[in-house]
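Chemist: Predicted model follows, preceded by the sequence.
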Amino acid sequence: MKNWKKTLAAVLAAAMLAGCASAGESESTSSSSQTPPSSSAASESQSVQEGYQVDPEYDGTDTPVDFSELSAQDLDGTPVDASVFADYKLTVINVWATYCSPCLQEMPDLGEIAQEYAEKGVQVIGIVGDVLNSDGTISDSQMEKAAQIVTETGADYLHIPMDLDLYRSDLASSLYAFPTTYFVDSEGKPVGNALVGMIPSKEAWQAYIDAHLDAVEQAG
């Protein structure tokens, strides 16, 4: 299973760089949904003091990504580094693509959550995964499309295009479906495991975020 995921990750990464991943393929791999953690699972996770443990039944096959060395730019070209995490206990990093319908469907919920959870020390960041040209440069037309989607979906939070540096990082090598969501702490270090696929509702998002926030606070 693990080798299959690595192979699929390599195939998707190549397709992303070539700009040839089809919408149909994306939707078929991205439409799986996650089941939010139960209260009993959250309770069990709180009893684990070593590091960040959110789901005690997680088998470790979806590798979290360390963003502590982040160096990128946002959609406006403003530099972004790991200091963007410093003022928040937890950051939700949602990797999406402009052609991915499940990605777009969950973005309005994330826009609301970004506003509602700010006072709790939680922020949301989006990473746009399909803006690279085949030569490794950023596509202006894709950047415009991404900005338009952000406006239309109300996903009014920081978005970062996946440039060549991010493409060559652990992020791209671990990514095999859109959307995929990662959780990191105030240093950009991973919290819990990645969530692959569309989260089905705002309530489910809240359950996941609450569980990861509890893990951070418990470990602290």
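Modeler: Done, it's in.

Chemist: going forward, measure contacts and count neighbours with C-alpha atoms only.
Modeler: OK.

Chemist: Quick check, Gly188 in contact with Phe85.
Modeler: Yes: using Cα atoms under 8 Å, Gly188 is in contact with Phe85, at 6.2 Å.

Chemist: Could you name every residue contacting both of the two?
Modeler: Thr91 (Cα atoms under 8 Å, 6 or more residues apart in numbering).

Chemist: Please enumerate the helices of the chain.
Modeler: 2-18, 23-30, 39-46, 101-116, 140-153, 164-167, 170-174, 202-219 (DSSP state H).

Chemist: Now distance to Asp76 and mean neighbour count too, for those helices, in a markdown table please.
Modeler: Below are the helices of the chain laid out as a markdown table (distance: least, Cα to Cα, whole Å; neighbours: other Cα atoms under 10 Å):
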| stretch | distance to Asp76 | mean neighbour count |
| --- | --- | --- |
| helix 2-18 | 21 | 16 |
| helix 23-30 | 26 | 16 |
| helix 39-46 | 38 | 16 |
| helix 101-116 | 19 | 19 |
| helix 140-153 | 9 | 15 |
| helix 164-167 | 17 | 17 |
| helix 170-174 | 21 | 19 |
| helix 202-219 | 27 | 20 |
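
Chemist: how about those helices, which one is nearest Ala72?
Modeler: Closest approach to Ala72 among the helices of the chain (Cα to Cα): helix 164-167, 7.6 Å.

Chemist: so what's Glu112 up against?
Modeler: 154-155.

Chemist: Please apply the same query to Val184.
Modeler: 66-67, 90-93, 190-191.

Chemist: putting a second one here so we can go through both:
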Amino acid sequence: MTIRGNPPADFLRRPGKIFDKCRYLWSALLLTLLLISPVQPQSDSTAAQNDDPQMFAAVFVKPGLPEVGIDLESFPYFDRDSSAYAPIYGGDIFPSVYLIFPGKAIAGKRMWFMVSHEEANTFGISTIPVEADTTGMMIASKEVHAGETGQLTLKLELRYIPTHRLLLYRWPNASPEHPGGIPSTEGMKEPMPIGGLMPELWVTDLKGDTLWLNRFPGKIVVVNWWAMFCSPCIEEMPGLNKLVEKYRDKGVEFIAIARNTAEELQDFFTSHRFLYRQTLANEQAAQLMGNVFPRHVIIDQEGRIAFNQSGGSQDKAQELEAVIVRLLEGR
């Protein structure tokens, strides 16, 4: 889900200072928790807490909500009086990252939120399920999306000690010399890079017909990856419908892949209008498109990816139209 706003000031450019101040404190606290905890059979969560503490960076959790250029209190789960947050160093990939602790359970479950400033005027908000181990430490991990198309994933590991309001975190390349690590996509390959050929991918429409997205020679294929629970997906539908009406007779195919069942879609379309040809997601589509909704992909007349971007807004149709026009004009 993508939300537009003004980027916050980047105050975490030097995470070493934060770590130096907290290093001895959180190491001592973590060691104390391990020493006073009763002996338990080794479980996944217990094993996780026994990770080398020198690999994690530490920050204190603050009351309230971060200032990120958008009104976070407009979201139903965020309340400045009962929420808390902690900054996480995101390097050049994520200029600002915050972990938000809402003041109440979400649908009866313990849940955290991550707010990341990903690029100019663009923010991502995502949820993180949380578990508690036998010591009371709260443990979670998050697959964070990065790269030109947002399809590379970096695992962020999180530990929270509620009694001391201390958050520990680490990226994949953390080390004792660089606790917490720095997000990096070096050596990783995008699954659908701009300019690359569209991978073999088939989906089934609501009539049971099979469509191969990479087999529309001479046509432009506009793909929308969406789900019913995604509010930006629904908000952008009126603009997308106008695109369909304007270009469907000009050599452009519009195909939507929904992460829902046929029955759910039939119910949905009794009150919503979406003119893309509707198809159902399968595991191959899910692996290729990822877990971020919506995602827009445009395949050119030669089967190459001309556009691949996650995030939706009411203005997304204008961005897609610019690419369609360029391809139709042979530019």
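Modeler: It's in. Just so it is clear, the model here is predicted, and its values are computed rather than measured.

Chemist: closest to Ser26 of the first structure among the contacts of Val184 of the first structure?
Modeler: Closest to Ser26 of the first structure, out of all of those and judged by Cα to Cα, is Ile93, at 18.7 Å.

Chemist: Please give the number of neighbouring residues around the alignment partner in the second structure of that closest one.
Modeler: Aligning on TM-score structural alignment places Ile93 of the first structure opposite Val223 in the second structure. With neighbours defined by other Cα atoms under 10 Å, the count for Val223 of the second structure comes to 21.

Chemist: Please apply the same query to Asp59 of the first structure.
Modeler: The number of residues packed near Asp59 of the first structure is 9, by other Cα under 10 Å.

Chemist: pull the longest helix from the second structure.
Modeler: Per DSSP H, the second structure has its longest helix at helix 15-36.

Chemist: What range does that helix cover in the first structure?
Modeler: So helix 15-36 of the second structure sits over no part of the first structure, by TM-score structural alignment.

Chemist: Give me the next element, helix or strand, following that helix.
Modeler: Heading C-terminal from helix 15-36 of the second structure, the first helix or strand you meet, by DSSP states H and E, is helix 44-49.

Chemist: Where does whatever helix or strand comes next after that next one end up in the first structure?
Modeler: Following helix 44-49 of the second structure in sequence order, the next helix or strand is strand 57-60 (DSSP H and E). The aligned range for strand 57-60 of the second structure in the first structure is empty, by TM-score structural alignment.

Chemist: right, and the helix or strand after strand 57-60 of the second structure?
Modeler: Assigned by DSSP H and E, the successor of strand 57-60 of the second structure is strand 62-63.

Chemist: Run through the neighbouring helices and strands of that next one.
Modeler: With contacts taken as 3 or more Cα pairs under 8 Å, 6 or more residues apart in numbering; DSSP states H and E, strand 62-63 of the second structure sits against strand 84-88.

Chemist: before we move on, back to that, who wins for neighbours among the contacts of Val184 of the first structure?
Modeler: Going by other Cα under 10 Å, Leu90 tops those with 32 neighbours.

Chemist: what residues are up against that one?
Modeler: 121-123, 183-186, 212-213, 216.

Chemist: Between strand 84-88 and the longest helix of the second structure, find me the angle.
Modeler: Helix 15-36 of the second structure runs at 120 degrees relative to strand 84-88, counting by axes from the mean of the first three to the mean of the last three Cα atoms, to 10 degrees.

Chemist: what about Gln287 of the second structure, how many residues close to it?
Modeler: Neighbours of Gln287 of the second structure using other Cα under 10 Å come to 11.

Chemist: Map Tyr208 of the first structure onto the second structure.
Modeler: Tyr208 of the first structure maps onto Leu320 in the second structure, by TM-score structural alignment.

Chemist: Check Pro190 of the first structure too.
Modeler: In the second structure, Pro190 of the first structure lands on Ile305 (TM-score structural alignment).

Chemist: thinking its match is in contact with Val297, fair?
Modeler: Yes: at 7.2 Å, Ile305 of the second structure counts as touching Val297 under the criterion of Cα under 8 Å.

Chemist: Pull the contacting residues for Gln99 of the first structure.
Modeler: In this structure residue 99 of the first structure is Tyr, not Gln. 23, 26.

Chemist: Can you tell me how far it is from Ile149 of the first structure?
Modeler: According to Cα to Cα, to the nearest Å, Tyr99 of the first structure and Ile149 of the first structure sit 10 Å apart.
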